[in-house]
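Trainee: could you look at this predicted model? Sequence included:
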Amino acid sequence: MDAVIEQIAAQSKLPLEQAVPLPVQAYWDPEFYEREIEQIFRSDWVCVSRVEDVPAPGDYLAVDLGGEPMIVVRGQDDVVRVLSRVCRHRYVDLLGGKTSPDKRARGCAEWFECPYHSWTYRPDGSLLNAPEMLERPDFDRHDYGLRPIRHEIWQGFVFVNIDGQAEPLDMSGFEQILDQYDFTGWKTADVVDWGESTVNWKIMVENYAECYHHIGIHKETLQPLWPIGTVELGEPTGRDWFYSRMKAGPETASGEEDGYLQQPSWLPAHPALSAYQRSQSLLMVKFPMFMIVPSPDITFWFKAIPTGPETHRLEVALMVPEQHFGVENFEESVKEAADFFRTFQAEDSSINEYVQTTTRSMNARGGVLHRHEQAIWQMQKYLAWRLAGVDSDAPVADDDVAAAQGAAVLAATS
């Protein structure tokens, strides 16, 4: 694995016009995945929910990330918290035991009771009762509340940092590109639960973030809507995020305003957006897995969680401005949007599964990247930073580029 990580670090120094794909072991090797869990998913910021997932006091949502069982819960004080689900007594999952499958995922509770010895906790995490433990000398129930998971809320999105050691969450780059978008006032209108797929999380993120495949697998769905020729790649600034502007194509545009072809929509566009913003959807990712497609009427949030070296789980939320709930034909319009998503997601899902299968081929080597696969190149820089400590923002010496070129040629021919 050290050699694979060294190869990624070397490749991350190549300029975009010479970029190559990840070494294929990164898509299936269990040891590589364990390093990602420790150095990425436990130590970086990962988005796990929206605040409206727990709208009322006592509402909770269970989350499992990197082997860590958590619960997003709204307390009686109306504060949204993220807490460990591990009982402080003998480490049992509070939602385990005989908890029904539906209650195990989400619900509303006045308290949480451990199924093993009936220790109970309030929604704010404090210990409510520990049967017979008052007989233990010096036992203080205030010392045994559920452990908090470090979290931050950005525009309604709940991010967690499991080990508590990450730098403060920085979304300033996103905010600059979003401009008039502010998702604090957007709500989830529908959720498409795609379930678990037999695909490594990076294959899914790579496919999500590049539009080059519009001319292939999506030639009858996304290519007419966002032709590859109209897609503008964002400046590769920042080591942990990427964006592009997917502009409406002439074949499907709903009209023209101020010289901009307008993107067709299912619902009215957000009134704060300019004609320029209404001409496009943004394709944004904050690595490792925060993926949103801000659009004038409906924003798609891809909530993905890795579940193993070759699997991930995906839900996609359709978010709309709060004031649009109840507009004429609202439910029908949201359903049409969800059905359209299912159509192109089925295309993506099938091709991703093919890619996952062939990454074990002895001939899966020596590939090259197109400039519209810039996101893949940027994700390599992110991986090099998290796994090898390589600073992608630092200037790259000519000798380093030459060494990276040599490593890429060696990988292609060995």
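Mentor: Perfect, I can see it now.
Trainee: contacts and neighbour counts: CA atoms only from here.
Mentor: Will do.
Trainee: roughly how far does residue 108 sit from residue 5?
Mentor: Using CA to CA, to the nearest Å, residue 108 is found at 44 Å from residue 5.
Trainee: now do residue 219
Mentor: In terms of CA to CA, residue 219 sits 35 Å off from residue 5.
Trainee: the two: which has the busier surroundings?
Mentor: Comparing residue 219 with residue 5 by other CA atoms under 10 Å, the one with more neighbours is residue 5, at 19 against 13.
Trainee: here comes the other one, which I'd like you to weigh against the first:
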Amino acid sequence: MRERAVQTVNDLVQRIARQAELPLPEAIPLPAQAYWDPGLYELELERIFRGDWVCIARVEQVPAAGDYLAVDLAAEPMMVVRGEDEEIRVFSRVCRHRYVDLLGGKTEDSQKERGCAEWFECPYHSWTYRLDGSLMNAPEMLDRPGFDQAAYGLRPIHQQIWQGFIFVNLDGLAEPLEMSGLERVLDKYDLANWRIATVVDWGETKVNWKIMVENYAECYHHIGIHKETLQPLWPIGTVELGDEQGDDWFFSRMKAGAETAAGEEDGHLLQPSWLPPQRDLSPYQRSQSLLMVKFPMFMIVPSPDITFWFKAIPTGPETHRLEVALLVPQEHFDLEGREDGVQEAADFFRTFQGEDASINEFVQSTTRSANASGGVLHRHEQAIWQLQKYLASRLSEAGSTTSR
């Protein structure tokens, strides 16, 4: 019987780096150990999820002054807050006094994830903070010798907003968020003028985050698990890999198939839609959906009428949480029949996501097998190869000094 060889984190990172150097025609999947190893996961948290840009929210989720949204990432409890000056800020939820979560304690369950507040009060010793993060009051502390009230505001989290999406960089050391490549591909799409119409909370799944991202980003599996759902809509034969890629992003064009096309214009088969398309999109743009990923986990599928945003957060070596928001153009919010169209789209999502979730769990369940090795990648799995390059670039330096 074959015995599974367990590698140190150093060896595992070096193996990923070697694979990332292979040309695409020779590309192979990640080592199976990369999908469950606790040491590698800790390294990913430090170097990727604390060191890179991660999308955590949309601006319309905190529409009014005092609105807040709680998010946890890489053991960092945060909250997105809109201030009285209408500015959006992201703060650590950890009280500056004795480290209590400001939304913990006796905070009502309904208020722990989102709500509206005039200020934030620590449930332990009642330190209170304004919406801009500054310390408003520290009971019986203001006369403490040398106590500087201005020095004990909530710690801000480095953040940037791109087309309505809020990104954070936890360690504050990342280069400015670079999205120009995706912007060129989006062309006339302006997602800053789109709004969340509904959210499907998929909950936590027993699947490593990389398995989820790999499955999302490749269309080769349309001919398998999605043969009755996505394959008729976007046949693998019509999917075009993007003609430009970046070191940390990938896209493909999923073009409508003849079986389900809603018509033809200027020689392009038009993609069926649940709502009217965004204004000013060309027939070419209305013939397809864009499958886009900015590593590690920013995943959007802009379509002429509805954009799907996959908000995934790793929760452990073999688990992640997933919410999927359906965005529609702002101009459609007063459209008659909008809610019905969005509901149909959400139901369709639940169908194919159920297929994805089940197959991903099957993959996860066999990654500890001694026989989980020796695979090869199809050209439509290019995103998996690019993910390996991303992982190698982020993990190799730290991996050289880390061991199990």
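Mentor: Looks like it came in fine. What you see is a predicted model, and the numbers here were worked out from it, not measured in a lab.
Trainee: ok, average deviation of the longest helix belonging to the first structure from the second structure?
Mentor: Among the segments of the first structure that qualify as a helix by DSSP state H, the longest is helix 330-358. Following superposition, helix 330-358 of the first structure is found to deviate from the second structure by 0.4 Å on average (mean CA distance after the TM-score superposition for the first structure).
Trainee: in the second structure, what stretch matches that helix?
Mentor: Aligned by TM-score structural alignment, helix 330-358 of the first structure corresponds to residues 338-366 of the second structure.
Trainee: ditto for stretch 139-151 of the first structure
Mentor: Using TM-score structural alignment, the match for stretch 139-151 of the first structure in the second structure runs over residues 147-159.
Trainee: first-to-last residue distance for that stretch?
Mentor: 29 Å.
Trainee: give the buried residues for it.
Mentor: 152-159 (16 or more other CA atoms under 10 Å).
Trainee: inside strands: which ones of the residues you listed?
Mentor: Applying DSSP state E to these, the entries found in strands are 158-159.
Trainee: nearest to residue 188 of the second structure, of the buried residues of stretch 147-159 of the second structure?
Mentor: Nearest to residue 188 of the second structure, judged by CA to CA, of these is residue 159 at 25.2 Å.
Trainee: who's in contact with the residue lying closest to that closest one once chain neighbours are set aside?
Mentor: Using CA to CA, 6 or more residues apart in numbering and skipping residues adjacent in sequence, the residue nearest residue 159 of the second structure is residue 168, 4.3 Å away. Residues in contact with residue 168 of the second structure (CA atoms under 8 Å, 6 or more residues apart in numbering) are 53-56, 90, 157-160.
Trainee: residue 168 of the second structure should be in a strand, yeah?
Mentor: Yes - according to DSSP: H, G, I helix; E, B strand; the rest coil, residue 168 of the second structure belongs to a strand.
Trainee: ok, the alignment partner in the first structure of it to residue 356 of the first structure distance?
Mentor: Mapped onto the first structure by TM-score structural alignment, residue 168 of the second structure lines up with residue 160. The gap separating residue 160 of the first structure from residue 356 of the first structure is 28 Å, by CA to CA.
Trainee: please apply the same query to residue 208 of the first structure.
Mentor: Taken as CA to CA, the span from residue 208 of the first structure to residue 356 of the first structure is 15 Å.
Trainee: and for residue 12 of the first structure?
Mentor: Distance from residue 12 of the first structure to residue 356 of the first structure, by CA to CA: 22 Å.
Trainee: and residue 398 of the first structure, by the same measure?
Mentor: Separation of residue 398 of the first structure from residue 356 of the first structure (CA to CA) stands at 34 Å.
Trainee: check residue 46 of the first structure too.
Mentor: For residue 46 of the first structure, the distance to residue 356 of the first structure equals 23 Å [CA to CA].
Trainee: tell me which element residue 409 of the first structure falls in.
Mentor: Residue 409 of the first structure belongs to helix 398-413 when assigned by DSSP states H and E.
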